[in-house]
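> I would like to see how this sequence folds:
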Amino acid sequence: MTEPATSRPRLIIPVLGGLYSALHESAETLLRVAAGALLATHGYGKILDPFGMTSMVEHLGFYPGVFWSPLLAATEFFGGILIAIGLFTRPAAFAAMIVLAVTAHFHGIVRSEGLAGAEKSILWMLIMLFFVIRGANRHSVDAKLGRQF
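All right, here's what the predicted structure looks like:
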């Protein structure tokens, strides 16, 4: 017997369905918190020296570097915190996604590392895209406020 095309595929091990349903939202929350925390951790060194990346961003064509370097630091550090707690999740994830697109270009093209150099940035960019589209779930500050972008 087949199920309608609009339903989910049947599970090979049906008894796991309850477990998957129970952990669905928790897994999404864990991904958001981990991604935000790791992004903030990555940006921590930059926020301590917000002008430290000035020459690098200018090398990428972003002038003036004294504007873009602190913006990069703030996007990674504060954006990561916002994503982790689920506040302004979509705009923070969108800003991080743009930064990660630039880093993918930097590693893949500018430094000629190809896919091997850009793959982590691409993966992280897609994780951020997920949260741009999805937003935060009920385990977030956005949900507690009752508003999302």
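
> Going by C-alpha atoms from here, please, whenever you check contacts or count neighbours.
Fine.

> Can you give me the first-to-last residue distance of stretch 55-63?
10 Å (CA to CA, to the nearest Å).

> residues in contact with it?
64, 65, 68, 69, 106, 110 (CA atoms under 8 Å, 6 or more residues apart in numbering).

> let's see it at 10 Å
53-54, 64-69, 72, 102-103, 105-106, 110 (CA atoms under 10 Å, 6 or more residues apart in numbering).

> Buried subset of those residues as a PyMOL selection?
Applying 16 or more other CA atoms under 10 Å to the contacts of stretch 55-63, the buried members can be selected in PyMOL as follows:
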select buried, resi 53+54+65+66+68+69+72+102+103+105+106
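
> Here is a second sequence; please produce its structure as well for comparison:
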Amino acid sequence: MMTETTTTPQPIIPGLVGIYEPLKPYAYPLMRFVVGAWMIPHGYPKLTTGTQATAGFFTKLGLEPAVPLVLLVGTVEAIGGLLIAIGLLTRPVAAMAAVLMAVAAFKVHLPNGFGWTSGGFEHLLMWCVLMLVICIKGGGAISVDRRIGKEF
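Next up, the predicted model:
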């Protein structure tokens, strides 16, 4: 069982505290921005040139109706990625993305095992966990959600 300790851990290299402390407020927004931004190029082709090809892939997987599902996935990835990056509607969009990543991990990649190099679900599971963290934490201090004073 873990217990909360009242002592503050002492830095191993005290000279680095001057670097870490001022950057702490930016760590979560940076992670949220990168995670959201990296989703955009995965969704954009599904909404433009790759809709039919992805729909064919979805049909082979038994995901029907394929074209509307491709457009939904593309929207969550491209538009949702942008919204997560800027921190707008962060929680509901991250929740949708977490579900999307879980479905991709277990419907598409599970048969290939865990390792990403063999097409396994490792990478998608990591994305799912990142989206869950973003969903739980919300937009944070540096976000459009915070700027407009509204969060889900």
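
> overall similarity of the pair, as a TM-score.
Overlay of the two chains. TM-score (TM-score structural alignment, normalised by the length of the first structure): 0.85; 143 aligned residues with a CA RMSD of 1.9 Å.

> ok, the contacts of stretch 55-63 of the first structure vs residue 139 of the first structure, which is closest?
Taking CA to CA as the measure, residue 139 of the first structure lies nearest residue 72 of the contacts of stretch 55-63 of the first structure, at 27.2 Å.

> ok, that closest one to residue 46 of the first structure distance?
8 Å.

> got it, and residue 94 of the first structure?
19 Å.

> do residue 52 of the first structure as well
Per CA to CA, residue 52 of the first structure is found 7 Å from residue 46 of the first structure.

> With neighbour numbers in mind, choose between these two.
Legend: neighbour count by other CA atoms under 10 Å for residue 52 of the first structure and residue 46, higher for residue 46 (21 against 17).

> That one sits in which helix or strand?
helix 17-48 (DSSP states H and E).

> That helix vs the second structure, average offset?
Its matched residues in the second structure lie on average 1.3 Å from helix 17-48 of the first structure after superposition (mean CA distance after the TM-score superposition for the first structure).

> Who are the packing partners of that helix?
helix 65-85, helix 89-105, helix 114-134 (3 or more CA pairs under 10 Å, 6 or more residues apart in numbering; DSSP states H and E).

> between the ones you listed, which gets nearest to residue 42 of the first structure?
Comparing these by CA to CA, helix 65-85 comes nearest, at 6.9 Å.

> contacting residues for the residue nearest the centre of the second structure?
Compute the mean C-alpha point of the second structure, and by CA atoms, centre = their mean the closest residue is residue 131, 3.8 Å away. Residue 131 of the second structure is in contact with 32, 35-36, 84, 90-91, 93-101, 125, 137, counting by CA under 10 Å, 6+ apart.

> Try it again at 7 Å.
94, 95, 97, 98 (CA atoms under 7 Å, 6 or more residues apart in numbering).

> I'd like the distance between it and residue 57 of the second structure.
24 Å.

> any chance of the contacts of stretch 55-63 of the first structure in JSON lines, with distance to residue 6 of the first structure too?
Formatted as JSON lines, the contacts of stretch 55-63 of the first structure follow (distance: CA to CA, whole Å):
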{"residue": "53", "distance to residue 6 of the first structure": "49"}
{"residue": "54", "distance to residue 6 of the first structure": "51"}
{"residue": "64", "distance to residue 6 of the first structure": "51"}
{"residue": "65", "distance to residue 6 of the first structure": "51"}
{"residue": "66", "distance to residue 6 of the first structure": "52"}
{"residue": "67", "distance to residue 6 of the first structure": "49"}
{"residue": "68", "distance to residue 6 of the first structure": "46"}
{"residue": "69", "distance to residue 6 of the first structure": "47"}
{"residue": "72", "distance to residue 6 of the first structure": "42"}
{"residue": "102", "distance to residue 6 of the first structure": "38"}
{"residue": "103", "distance to residue 6 of the first structure": "38"}
{"residue": "105", "distance to residue 6 of the first structure": "38"}
{"residue": "106", "distance to residue 6 of the first structure": "41"}
{"residue": "110", "distance to residue 6 of the first structure": "45"}
